[in-house]
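**Q** I'll drop the sequence and a predicted model, then ask my questions.
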Amino acid sequence: MNRTFGKKLSTSVTAAALMFGAGAFASQDELEPVLNAPSDKTLSYDWPMLKVGTGTYEEGPTGVTVFQFEEKALVAVDVRGGGPGTVNAPYMDLGYNYAELDTIVFSGGSWYGLEAVTAVATALKDDGIRDGNAFSLEPNIAMSVGSIIFDFGSRRLNEIYPDKRLAQAAFRAAKTGTFPLGAHGAGRFAKSGGFFGCNAFSGQGGAYREIDGVKIAAFVIANPYGAITRRDGSLAACYEAEGWPEGTLRTPDLMQGFPASRETGKSAAEDEAASSKNTTVSMIVTNQKMDPADLKRLAVQVHTSMARGIQPFATQYDGDVLYAVSTGELEEPKFYSPDLGVMASEVMWDALLASVPEQQKATTPDATVRHSAAELEAYAGDYHFSQFASLSISAEGGKLFAKASGKRKVYGIEHEQATELKPVSQGEFMVPGRYPLTLRFGQGGNLVINPGHWEQTGKRSPAR
């Protein structure tokens, strides 16, 4: 590449990011971490040894979930699927029989989010909790492990990722006893069921049981290519395709009816292309003391059981990873490893179901809503969501139209063919299709797509 051209390109992108404000950004240093955000649904658990902190960048939105153990714990890992992203997985597989684990970190942002894992390790050192001594009888060096999910692609219109600053803030905000369920932390923009085109919103789930003094906790960031399935076989969440049978939709019916169950006609909005890059990362924790071999088998058994709650599971396009942790507080084992595995598997299924938030509802066009020509012209312009995604809005013949004008299409709105926006209310429009696609023009020149918990905000560029 010509060096001068490369320099000019970099400068122009940065200038554009500064100009477009909320819809794009020049540096993640401008973003404000949101820590332990309140949730409509929360898991309560009684386990002082285990603390959890969540952090998000709402501009993404994307986030990180940090699990901290007050004393070092023993850990094993089971890795499946075709695209895992982990830190320190090979070391865990060596099976050393002493406790070294301090934290497990789950993050959005694909491989960029792995920065969050090592950032928590340095926070442990910087805060004086651990040091660099790895050679004493009881090593005091920080051990942080973790995994990422893919939350880019068609689901959000920017490439903000959980970074060192966000991860360390979430770690320092960690507390025990509560865990927010749904679209929070690393699960802030997770989705499920892309295999069948469901594209349902997902998130992080947790469940906890205590049986005869044995504590079992399960945590999961559910972002699977397969569909999350209840114990009765019904889909936990799905944006259903036209032509699917009415009534309770069951995953076994979709599996048995494949590939016909995935073949549907596509409108512009439906061509949002289900994400084919997914991952479910999870953790099972018990206070029962276990040796490395038993802990490894627990990881394998529980991970295998998750194929009941996610169908299909561990595909080429998933990067599934499960961590099994023993805090060793209960010295005398109460259950054999297979028995503990059965109970832990059920707790994990509970956690998986708890990850599903209330789904975003599609708006309905209203034929009685009228916009004057002047109002429609006022909405026309270019709206920038990031240096990758922009929309060009135009008014013609008493109607409003949208075209993608950046490098990528915008939720099924293409570059070549204009998509008509149907009025819903004053300043609000929608595109019919399988998935919710609402556009709201607001004050200050903003355009919000799918207003609400997963909204994407674009800034209008100045008129020339």
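**A** Arrived safely. Numbers count the residues shown, from 1 in each chain.
**Q** hey, let's count contacts and neighbours off CA atoms from now on
**A** Fine.
**Q** Packing partners of the helix or strand hosting S12?
**A** Taking DSSP states H and E as the definition, S12 sits inside helix 3-20. Applying 3 or more CA pairs under 8 Å, 6 or more residues apart in numbering; DSSP states H and E, we find helix 3-20 packed against no helix or strand.
**Q** what about the helices in the stretch 101-250 of the chain?
**A** Per DSSP state H, counting those that start in this stretch, the stretch 101-250 of the chain carries helices over the ranges 115-126, 164-172.
**Q** Could you give me the buried positions within the shortest one?
**A** Yep, that's helix 164-172 we're talking about. Residues of helix 164-172 classed as buried by neighbour count (16 or more other CA atoms under 10 Å): 164-172.
**Q** what do you get for stretch 203-220?
**A** Quick answer for stretch 203-220 (16+ other CA under 10 Å): 203-209, 214-220.
**Q** for the lengthiest strand in the chain, packing partners?
**A** If you go by DSSP state E, the chain has its longest strand at strand 62-79. Judged by 3+ CA pairs under 8 Å, 6+ apart, strand 62-79 is in contact with strand 50-57, helix 89-92, strand 101-107, helix 164-172, helix 292-305, strand 321-330.
**Q** got the ones you listed as TSV, with distance to S192 columns?
**A** Formatted as TSV, the helices and strands packed on strand 62-79 follow (distance: least, CA to CA, whole Å):
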stretch	distance to S192
strand 50-57	20
helix 89-92	25
strand 101-107	17
helix 164-172	24
helix 292-305	17
strand 321-330	16
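**Q** doesn't A354 make contact with R230?
**A** No. Counting by CA atoms under 8 Å, R230 sits too far from A354 to count as a contact (10.5 Å).
**Q** roughly how far out does the longest strand of the chain sit from the chain middle?
**A** Strand 62-79 sits 17 Å away from the centroid of its parent chain (CA atoms, centre = their mean, to the nearest Å).
**Q** another one to put next to it:
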Amino acid sequence: MTLAPVSSFSTGVPSNPDLPLTPQPSPGRGSVPFDLPGVYVGTAEYAEGPTGCTVVHVPAGARTAVDARGGAVGMSGGYDFNHAICFAGGSVYGLAAAAGVSEELLARRGNQVRWDELQLVSGAVIYDFSARDNAVHPDAELGRAALRAAREGEFPVGRCGAGIGATAGKIDFGRAEYTGQGAAFGVFGSVKVLVATVINSVGVVVGRDGEILRGNYHSGEGARRHPSVDYAELADAPAVMGNTTLTVMVTNVSLTDRDFAQVARQVHSSMHRGIQPFHTSTDGDVLFALTTDEVELEGLKPAGFGALASEVAWDAILSGVE
């Protein structure tokens, strides 16, 4: 679907206090099953936006490596250990959704605030206002709803959760196309890895054969073009703002902190194959890598594991635009 150009925002557009908002389920077009016991995923949306949030909940907690790139990162927390990750639309205002997840987890712990009872939540946001004319954004109530909807072993995909208003190929807003969130799960012996991503990039989505699958659609030509062609034509044009790809990787592999951080960077870097360009000055790309520390790598070095996880990440990107 090709979007109409958005050149400016009028004043007085409706926001959350102006509407009787009620969190709604956000199932998408289906889900990707995964086998990582103790990992739960939930989504919720405000159809009035549309905008939404996606929560990955690990009640036992998980060591975390964070790789944030680009010139427009919107993130809260960024802890090296987390009980939940919250992705949301609404740009900086959507960071309130992560606060709602934190509040819900506090309530579930009976409001216990001893040091060892604290629940850590990190969040990141996409700018999804470019395709709509309102200021509705995920808030604490929507974050709570997404956590309450979390289920084990299923990751919703398509236009749902944080990806309901995501778009790609925004060399010009009029040539952008809707994307969503995608997920893929890989099993390599005892090693398991889940990668899910919300694609809201300035770049286009590229298939394994080099075909441009989503974004930068030229209606006059009836075709999608690689952004490099348009950059050559628009060298003096202002940059289009509001782009971000958010990714979460969950594995059962136990690695040292140093090796785990390097694998996170490796996987995040690999995603440039499926999104071109990636990590631009107007992108706020963030990858959270979580591990449940259940198995050791045997016969496989961390770089090899990173290579396998990178292929799963590309599958997740493609899943988001099916």
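**A** Arrived safely. As the structure is a computational prediction, the values presented were derived from the model and not from experiment.
**Q** Provide the TM-score value for the superposition.
**A** Aligned and superposed, the two chains score 0.88 in TM-score terms (TM-score structural alignment, normalised by the length of structure 2); 309 aligned residues with a CA RMSD of 2.5 Å.
**Q** Give me whichever of the helices and strands packed on strand 62-79 of structure 1 is most buried.
**A** Between these, strand 101-107 has the highest mean count of neighbours, a mean of 28, where neighbours are mean count of other CA atoms under 10 Å.
**Q** Where does that one end up in structure 2?
**A** Counting by TM-score structural alignment, strand 101-107 of structure 1 pairs with residues 82-88 of structure 2.
**Q** how far away is the residue mapped onto S326 of structure 1 from structure 2 from L118 of structure 2?
**A** With the correspondence set by TM-score structural alignment, S326 of structure 1 lines up against T291 in structure 2. Using CA to CA, to the nearest Å, we find T291 of structure 2 at a distance of 19 Å from L118 of structure 2.
**Q** can you check V73 of structure 2 too?
**A** 26 Å.
**Q** ok so, going back, right, and the pair among the buried residues of stretch 203-220 of structure 1 with maximum separation?
**A** G203 and V214 (27.1 Å; CA to CA).
**Q** Out of the helices and strands packed on strand 62-79 of structure 1, flag the one nearest A402 of structure 1.
**A** strand 50-57 (27.7 Å).
**Q** Read off where that closest one ends up in structure 2.
**A** By TM-score structural alignment, strand 50-57 of structure 1 lines up with residues 39-46 in structure 2.
**Q** name the element the counterpart of P27 of structure 2 in structure 1 belongs to?
**A** Using TM-score structural alignment, the equivalent of P27 of structure 2 in structure 1 is P38. Assignment of secondary structure by DSSP H and E places P38 of structure 1 within no helix or strand.
**Q** cool, the one 10 residues further on as well?
**A** For P48 of structure 1, there is no helix or strand it lies in under DSSP H and E.
**Q** burial of it, as a residue count?
**A** 11 (other CA atoms under 10 Å).
**Q** Name the nearest residue to it, ignoring sequence neighbours.
**A** Leaving aside its chain neighbours, P48 of structure 1 sits nearest to T176 (5.9 Å; criterion: CA to CA, 6 or more residues apart in numbering).
**Q** Let me see the contact set for the aligned partner of the one you found in structure 2.
**A** T176 of structure 1 maps onto E152 in structure 2, with residues paired by TM-score structural alignment. Contacts for E152 of structure 2 were tallied using CA atoms under 8 Å, 6 or more residues apart in numbering; they are 37-41.
**Q** Looking at those, which is nearest G274 of structure 2?
**A** V41 (23.9 Å).
**Q** hang on, the earlier thing: closest one to E375 of structure 1 among the helices and strands packed on strand 62-79 of structure 1?
**A** strand 50-57 (33.4 Å).
**Q** how much does the closest one stray from structure 2?
**A** Here the mean offset of strand 50-57 of structure 1 against structure 2 after fitting is 0.4 Å, by mean CA distance after the TM-score superposition for structure 1.
**Q** neighbours of A235 of structure 2, just the number please.
**A** 9.
**Q** how close does the equivalent of E177 of structure 2 over in structure 1 sit to E420 of structure 1?
**A** Here E177 of structure 2 is matched to A200 in structure 1, going by TM-score structural alignment. Taking CA to CA as the measure, A200 of structure 1 falls 24 Å from E420 of structure 1.
**Q** So for the two, which sits in the more crowded spot?
**A** Between A200 of structure 1 and E420, counted using other CA under 10 Å, the more crowded position is A200 (25 against 20).
**Q** wait, doesn't that one sit right on L235?
**A** No. Checked against CA under 8 Å, the pair A200 of structure 1 and L235 is beyond contact range at 10.2 Å.
**Q** Which stretch of structure 1 lines up against the lengthiest helix in structure 2?
**A** Ranked by residue count, the top helix of structure 2 under DSSP state H comes out as helix 302-319. Mapped onto structure 1 using TM-score structural alignment, helix 302-319 of structure 2 covers residues 337-354.
**Q** compared with structure 2, how much does the matching stretch deviate?
**A** Mean deviation for stretch 337-354 of structure 1: 0.6 Å (mean CA distance after the TM-score superposition for structure 1).
**Q** In that stretch, which residues are buried?
**A** Result for stretch 337-354 of structure 1 [16+ other CA under 10 Å]: buried residues 337, 340-341, 344-354.
**Q** cool, and stretch 31-46 of structure 1?
**A** For stretch 31-46 of structure 1, by 16+ other CA under 10 Å, it's 31, 33-36, 42-43, 45.
**Q** and which of those is nearest to N446 of structure 1?
**A** L31 (18.1 Å).
**Q** just to revisit the earlier point, comparing the longest strand of structure 1 with structure 2, how large is the average distance?
**A** Mean deviation for strand 62-79 of structure 1: 0.6 Å (mean CA distance after the TM-score superposition for structure 1).
**Q** got the angle for that strand vs helix 115-126?
**A** Between strand 62-79 of structure 1 and helix 115-126, the angle comes out at 90 degrees (axes from the mean of the first three to the mean of the last three CA atoms, to 10 degrees).
**Q** I'd like to check the angle between strand 62-79 of structure 1 and helix 292-305, please.
**A** Going by the same axes, to 10 degrees, strand 62-79 of structure 1 makes 120 degrees with helix 292-305.
**Q** so the helix or strand following strand 62-79 of structure 1 matches what in structure 2?
**A** Per DSSP H and E, the first helix or strand lying C-terminal to strand 62-79 of structure 1 is strand 86-87. Using TM-score structural alignment, strand 86-87 of structure 1 corresponds to residues 75-76 of structure 2.
**Q** what's the answer for stretch 430-445 of structure 1, then?
**A** Going by TM-score structural alignment: stretch 430-445 of structure 1 matches no residues.
**Q** Next, work out how far apart the match of S326 of structure 1 and V187 of structure 2 are.
**A** Computed as CA to CA, the T291 of structure 2 to V187 of structure 2 distance reads 15 Å.
**Q** now swap in S91 of structure 2 and tell me
**A** 34 Å.
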